[in-house]
Every structure is written in C-alpha cells, then in structure tokens.
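> pasting the sequence and the predicted model now:
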Amino acid sequence: MILSLILICVSCGSVDTYTSPDYDSGKYTAVSFEQLLKDPNQFDKKKIELVGIFHYGMEEAGLTNKKNPKNRIWIEFDYAKKMIDKNGKSLFKDEKLLRYSGKEVKLKGVFNKENTGHLGIYFAAIEDLHYFGK
C-alpha cells in the first residue's frame, strides 16, 4: 500500500516527453538563459535547446531561469501542431500544460529575439516547438 502511494506521488510530479512527428534530435544547440541574455543576436532564428521552469496559466506560457525568475521567455505554442508522447497522447489535452506548470522542463525550438510574447513582457520567445519534456 505504501509503495503504491509512493509510485503515484512520483508519477504525479514527473514531466512526460512530447515531440512533433518531424522532430530531429540532432539539430538543436543547448544554451543557457545567461547565453541568451548576453548575446541574443547569436541565437536569433536558430534552433535551441533550453531548460527552465515552465509557467502556464491565464495569459501566461513561459519559461524562467531558476537563478532569476524575472528573465522570462515566451513559449509560442502552435496548438494545431501534433505534440505527442510515446503512447500517442497529446500535450494539449487533459490540462497537461497546467499540471506541468512550476516544473523544470526542456524545450527545443527556434529562438526569436523580436517576439516578446503576450503583452510584450518577455525578453524573447521560443517558436516552432518540436520538443517538450524532461
């Protein structure tokens, strides 16, 4: 009984991995928030991989840095694009995005320094997302 409860709690806290059908794992450069803030021109319109704390809610879809949560990147979700896990379940169904809010995730997409997101309060955006997960 106790083991079952532990397994349930562990699975509730994890983030599943979702990819688009045309995802290619070898084409992304791993970068940090610090690198993006220091020289956004170097990564503009390039495929990047970024890890941060995911935030999702009313008028919010972003990634923040653990060290400085004020540095926020907008996530430009394309809700028409398929983003599925290994079982074929969609990232955009069953309030998964809300459940992952506050958790650390890895994103792979295209960095756009000109897109400052909803209400212009983000320093940049990740667009053309192909990977959301751990």
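The structure has been received and is ready for your questions.
> C-alpha from now on. contacts and neighbour counts both.
Fine.
> need the longest helix for the protein.
helix 2-13 (DSSP state H).
> can you name the element that comes right after it?
strand 18-19 (DSSP states H and E).
> and the closest residue to residue 65 other than its chain neighbours, which of the three is it?
Using Cα to Cα, 6 or more residues apart in numbering and skipping residues adjacent in sequence, the residue nearest residue 65 is residue 52, 5.3 Å away. Classification of residue 52 using DSSP: H, G, I helix; E, B strand; the rest coil returns strand.
> thought residue 52 was touching residue 63?
Yes: taking Cα atoms under 8 Å as the definition, residue 52 is a contact partner of residue 63 at 5.6 Å.
> tell me how many other residues crowd residue 40.
Look at residue 40: counted by other Cα atoms under 10 Å, it has 18 neighbours.
> if I look at it, how far off is residue 125?
Between residue 40 and residue 125 the distance is 11 Å, computed by Cα to Cα, to the nearest Å.
> list residues touching both of these two?
Common contacts of residue 40 and residue 125, defined by Cα atoms under 8 Å, 6 or more residues apart in numbering, comprise residue 113.
> show me the residue at the heart of the chain, geometrically.
Nearest residue to the geometric centre of the chain (Cα atoms, centre = their mean): residue 107, 4.0 Å.
> let's bring in a second one:
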Amino acid sequence: MKKVCLIILIFTIISCSKELVFYKDSVEAHNYLSVGNNSHLLEDKSYVELEGIFNMDFENVYLEHPSERIWLEFDFFNKLKNSEGKKLDGKMLKEFNGKKIKIKGKLSFGNTGHLSAYKMKLTEIVFLKTMYPDGAEMK
C-alpha cells in the first residue's frame, strides 16, 4: 500500500510541474518592460512582461497582479502556439487556471472586461508561460 501511495505521489508531482509555453512566431520588435511586482512601473499603452496568477472563470479572464486585476484579451483569430504547433484556445487556457504565469503584451488603462470591472487590460498578447509558485521559471 505504501508503494502504491508513493507511486501516485511521484506521478502527481511530475504531472503538476508540466511547463506550458505558448508564443507567437512573428512578433513586432517591442521592448517589453519587465514589471515584476512593481505596479508603479505600469504605464498606459506600454509593452510589458507581467507575472501573476492566471484566473479564468465564467466571463472573466484576468491576471492577479500584486496590486491589480488585469483583464486579459486573447486574440483567438491569431492564436498563440506551443513548440509542438498546438494552438492556444479557450479549452487549453483552463490548464493555466490558478497557476503563476509570465505573460507579455500591450497594457492599456480604462474600464474594460466583463461589466467594465477592470481598470487595465492586456492586449496583443505574444507570450504565456507557467512558472513555479515561488516565481522561478520552469525548465
């Protein structure tokens, strides 16, 4: 019984640490400002790299950044893809739910999202990657 529990535990750890990375092949040359936890660096119409917790629920897709919730606006007509060529869709986005991610895109201020409940949105998303809870990148 102990061996079975150990095998299940090992399998769970391995499957939970699976790295998910999606990106666009052709990306315009922008300097993406890595904001980290420094919300004071956020500027309207800037291209940023953010880290936070990805959330997806009924009619809401957003990033929990340390001091703000940021609406995420994915362009499903020009999808991100992974190294295997799989394209990111709404069903695949569910795999990111509740996970710490790194994401790149264009930040805009103004009421947006479901019922205009968000003060910021990220559009022109070109990169999405899962991270370990402590913020370290998965290898």
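Structure received. Small disclaimer: the values here were computed from a predicted structure and weren't measured.
> which residues in structure 2 form helices?
Counting by DSSP H, the helices of structure 2 are 2-16, 90-93.
> can you put those in CSV and add mean neighbour count and distance to residue 31 of structure 2?
Output for the helices of structure 2, formatted as CSV (neighbours: other Cα atoms under 10 Å; distance: least, Cα to Cα, whole Å):
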stretch, mean neighbour count, distance to residue 31 of structure 2
helix 2-16, 10, 32
helix 90-93, 11, 26
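> export the ones you listed to a markdown table and tack on distance to residue 48 of structure 2?
As requested, these are exported to a markdown table (distance: least, Cα to Cα, whole Å):
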| stretch | distance to residue 48 of structure 2 |
| --- | --- |
| helix 2-16 | 27 |
| helix 90-93 | 20 |
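> to residue 32 of structure 2, which of those lies closest?
Nearest to residue 32 of structure 2, of all the helices of structure 2, is helix 90-93, at 22.6 Å by Cα to Cα.
> more neighbours, residue 52 and residue 63 of structure 1?
Between residue 52 of structure 1 and residue 63, residue 63 has the larger neighbour count (other Cα under 10 Å), namely 30 against 22.
> in this structure residue 43 of structure 1 contacts residue 36, no?
Yes: taking contacts as Cα under 8 Å, residue 43 of structure 1 lies within contact range of residue 36: 7.0 Å.
> now residue 89 of structure 1: how far from residue 44 of structure 1?
Residue 89 of structure 1 is 31 Å from residue 44 of structure 1, by Cα to Cα.
> more neighbours, the two?
The residue with more neighbours, out of residue 89 of structure 1 and residue 44, is residue 44; 18 against 13, by other Cα under 10 Å.
> is it true that the more buried one touches residue 115?
No: in this structure, residue 44 of structure 1 is not within contact of residue 115 by Cα under 8 Å, at 10.4 Å.
> can I assume residue 133 of structure 1 is in contact with residue 16?
Yes: with contact defined as Cα under 8 Å, residue 133 of structure 1 and residue 16 form a contacting pair (5.5 Å).
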